[in-house]
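>>> generate coordinates for the sequence data below:
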Amino acid sequence: MNTFHLSNSASCLLEVVVLPFFRFFAFHLGLIIEYYIMLHIKTPKSLRAKRAVEKRAPKLVENGKTTLILHGTKTSNVLNDVLTEIYHLKKDNSVKYSRRNDNIRPFESGGETSLEFYSLKTDCSLFVFGSHSKKRPDNLVIGRTYDHHIYDLVEVGVENFKSMKSCSYDKKIAPLIGSKPFFAFIGEGFENVEELKHLKEVLLDLFRGQVVSNLNLAGLDRVYVCTAMSSTKVLFTLCALRLKKSGTTVPRVELVEVGPSMDFVVRRHRLPDESLKKEAMKIAPELIKKKEKNVSKDAIEGKIGKIYVPDQQVGNASLPFTPKGVKRERREAKAKGEDNKHAEKKQKQHDDVSA
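Predicted structure coming up:
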């Protein structure tokens, strides 16, 4: 095999002239490409594209969060049923992909790029990712995104799964699509254990749907019951609400298990970064209510306000009539003035005599 060796002068020329030139050229070429990308802003060319861009634009009151449901490289039958039933519970605001995704690996560096791409493509801020392996069987990862970047993650294992079909109940009381749920978190772990507190926040975000200010009692037909069995295990059950007569204006409530029901075993979780959390929690200035001065609210009396009345200057107030006592005061003042003049005159005469 022939080998080629550079002379000392050629190697010096390569190191001193050629390589710096290529580095300089590559550096400035990168700057030009980056500057072009920053200036090249795509504008919508049709009304449909314009409406899609406006729909994704920031709003003072955001729309309901959409959930993206994904499958990993390998999933079990139990996990497939879990993902399907979560999709049915959130059918009005969820997107489900049935293909396997080999590139998605949460909690790993570089394994979240495809997940963020799908979040941007479908405009979803919540995701549920299912995978199955020998180390972590029936694994479910629930997470949230901010600006289509991973915000936080919670990984749980699914045990003792019970589907909707296995529950026997009257189909008339089945929860309707778009109805609002109640949430019942039972156990001190949801207030004391960091993992369960994080799981509580994610489950509330996942199943509560659109945030509304007013509710109709007929629209509340389900309740999610989460019971903390230990510091790492949570019993999750969906129950339907049955309203019965109680003889009063408040109906009697009964819970009927309609499924799904499963046990969540908390495995891993990742809290959001403090700087990212601070940015995500910002509130628009238009939504901040200005504080009302001298106003307080009471649960019984309602809104209470204080009114400050300035002191009334009664002496300077103009009267609509002249009192009769003024004439008498004038006579007394006149008589008093004449007496003072007479006393001054006598005093003057006395001074002249003595002089």
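>>> C-alpha from now on. contacts and neighbour counts both.
Noted.
>>> buried sites along the helix or strand hosting Glu85?
Under the criterion DSSP states H and E, the helix or strand holding Glu85 is helix 77-89. Neighbour-count burial for helix 77-89, with 16 or more other CA atoms under 10 Å as criterion, is recorded at Val78, Leu79, Asp81, Val82, Leu83, Glu85, Ile86, Tyr87, Leu89.
>>> and for comparison, fold this next one:
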Amino acid sequence: MLEIKTAKTRKGKRELEKRAPKLVESGKKTLILHGTKTSGVLNAVLAQIYHLKKNDAVKYSRKNENVKPFEAGGETSLEFFSLKTDCSIFVYGSHSKKRPDNLVIGRTYDHHIYDLVEVGVENFKPMESFSYDKKLAPKEGSKPFIVFIGEGFEAVDELKHLKEVLLDLFRGEVVENLNLAGVDRAYVCAALSPNRVLFTHCALRLKKSGTVVPRMELVEVGPSMDFVIRRHRPPNESLRKEAMKTTREKPKKKEKNVKRDELKGKIGSIYIPDQKVGETALPYKAKGVKRERREAKRKNDKDGENAPKRQKEDS
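Have a look, this model is predicted:
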């Protein structure tokens, strides 16, 4: 029997809680690896991807001979690195005569290979080749816009799969509210053909539009490259269902006397019982009664003083 070790320190417990399954996933960490042989273009591509995801990425610079994503038995080392670094998405670069400047992007489920997409990199332009105002440079860790242009992302299976993987790779942290002033970058993916996608990185420039919503302009800051889809391995249906499992949401309790309006929002009705004012006992005001008595006494005294004078005048 294997001994099950549990965390004994608070720091260890916190680390286990971070790695525990969550209903709403946070931003995925990315593992960047080099193959047995790489080219100068591919090294630059991996370095630029690491720069874009610097806060949520782990980069290994050594060559890995045992990592072969699409081959049987070549995924063991990759799954080990995923477990070691707690990364759920990886980018693997390799170069060969058959597949030059080859990039494999994949996801893991429970630190086992979930799906894979293999693309070739062409027409690569690094960040240094673009000239622009450096004040517009996006800040590290900012939330990006991701734009997909082309019907192929909805009709072609390979492009659909690539879209899902790119969204997981560049989306960052999951947030509910977003401050428009803090959005300073956008990733633009345009489907040029059923197997070719133009990927570019742009900075956002906000300008006055005469309304509350500012006008946005895109300034290309790089990197820019073409992805040529070569191979892809989608997850099987049983694994997809297992990965997509969520807990059943508890049915919400019905709120009485509450309705919702599209304009006014949430409206509640308040029912007030009959007040029965006639049966309510009035308070005894002692001060008021005493004042009335004093006023009546004064009035009587004045009447008593005036009565004899009138009698004398009559006599």
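>>> that older thread, pick the one among the buried residues of helix 77-89 of the first structure closest to Phe22 of the first structure.
Within those, the smallest distance to Phe22 of the first structure is 52.9 Å, found for Leu83 (CA to CA).
>>> ok so, going back, reformat the buried residues of helix 77-89 of the first structure as a markdown table; add distance to Leu271 of the first structure.
Formatted as a markdown table, these follow (distance: CA to CA, whole Å):
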| residue | distance to Leu271 of the first structure |
| --- | --- |
| Val78 | 28 |
| Leu79 | 25 |
| Asp81 | 28 |
| Val82 | 24 |
| Leu83 | 24 |
| Glu85 | 27 |
| Ile86 | 23 |
| Tyr87 | 25 |
| Leu89 | 26 |
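>>> ok, so of the residues you listed, who is nearest Ile307 of the first structure?
Leu89 (52.4 Å).
>>> what's near enough to touch the closest one?
Contacts for Leu89 of the first structure (CA atoms under 8 Å, 6 or more residues apart in numbering) come out as Ile177.
>>> mind running it again at 10 Å?
Contact partners of Leu89 of the first structure, counting by CA atoms under 10 Å, 6 or more residues apart in numbering, are Leu83, Pro175, Leu176, Ile177, Gly178, Phe207, Pro260.
>>> Phe207 of the first structure now?
Each residue near Phe207 of the first structure by CA under 10 Å, 6+ apart is listed here: Lys65, Thr67, Ile86, Leu89, Lys90, Lys180, Pro181, Phe182, Phe183, Tyr224.
>>> try 6 Å this time
Applying CA atoms under 6 Å, 6 or more residues apart in numbering to Phe207 of the first structure gives no contacts.
>>> which stretches of the stretch 1-150 of the first structure form helices?
Assigned by DSSP state H, counting those that start in this stretch, the helices in the stretch 1-150 of the first structure fall at 8-13, 19-39, 47-56, 77-89, 113-122.
>>> with distance to Met229 of the first structure as extra columns, can I get the ones you listed in TSV?
As requested, the helices of the stretch 1-150 of the first structure are exported to TSV (distance: least, CA to CA, whole Å):
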stretch	distance to Met229 of the first structure
helix 8-13	72
helix 19-39	53
helix 47-56	41
helix 77-89	21
helix 113-122	32
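>>> sorry, back to before: so how far does the helix holding Glu85 of the first structure sit from its counterpart in the second structure?
Averaged over the aligned pairs, helix 77-89 of the first structure sits 0.4 Å from the second structure after superposition, using mean CA distance after the TM-score superposition for the first structure.
>>> what residue in the second structure is paired with Val258 of the first structure?
Residue correspondence, TM-score structural alignment: Val258 of the first structure in this structure matches Val221 in the second structure.
>>> how near is its match to Asn123 of the second structure?
Applying CA to CA, to the nearest Å, the value for Val221 of the second structure to Asn123 of the second structure is 15 Å.
>>> select, out of the helices of the stretch 1-150 of the first structure, the one closest to Asp138 of the first structure.
Comparing the helices of the stretch 1-150 of the first structure against Asp138 of the first structure with CA to CA, the closest turns out to be helix 77-89 (5.8 Å).
>>> give the aligned range of that closest one in the second structure.
Using TM-score structural alignment, helix 77-89 of the first structure pairs with 40-52 in the second structure.
>>> now swap in stretch 105-115 of the first structure and tell me
Going by TM-score structural alignment: stretch 105-115 of the first structure matches residues 68-78.
>>> tell me which residues in the matching stretch are buried?
For stretch 68-78 of the second structure, burial by neighbour count (16+ other CA under 10 Å) applies to Lys68, Pro69, Glu75, Thr76, Ser77, Leu78.
>>> how about the residue mapped onto Pro44 of the first structure from the second structure: what's its closest non-neighbour residue?
Residue correspondence, TM-score structural alignment: Pro44 of the first structure in this structure matches Ala7 in the second structure. With CA to CA, 6 or more residues apart in numbering as the criterion, Ala7 of the second structure has its nearest non-adjacent residue at 5.5 Å, and that residue is Lys13.
>>> and the one you found, how many residues sit next to it?
Lys13 of the second structure sits with 12 neighbouring residues when counted by other CA atoms under 10 Å.
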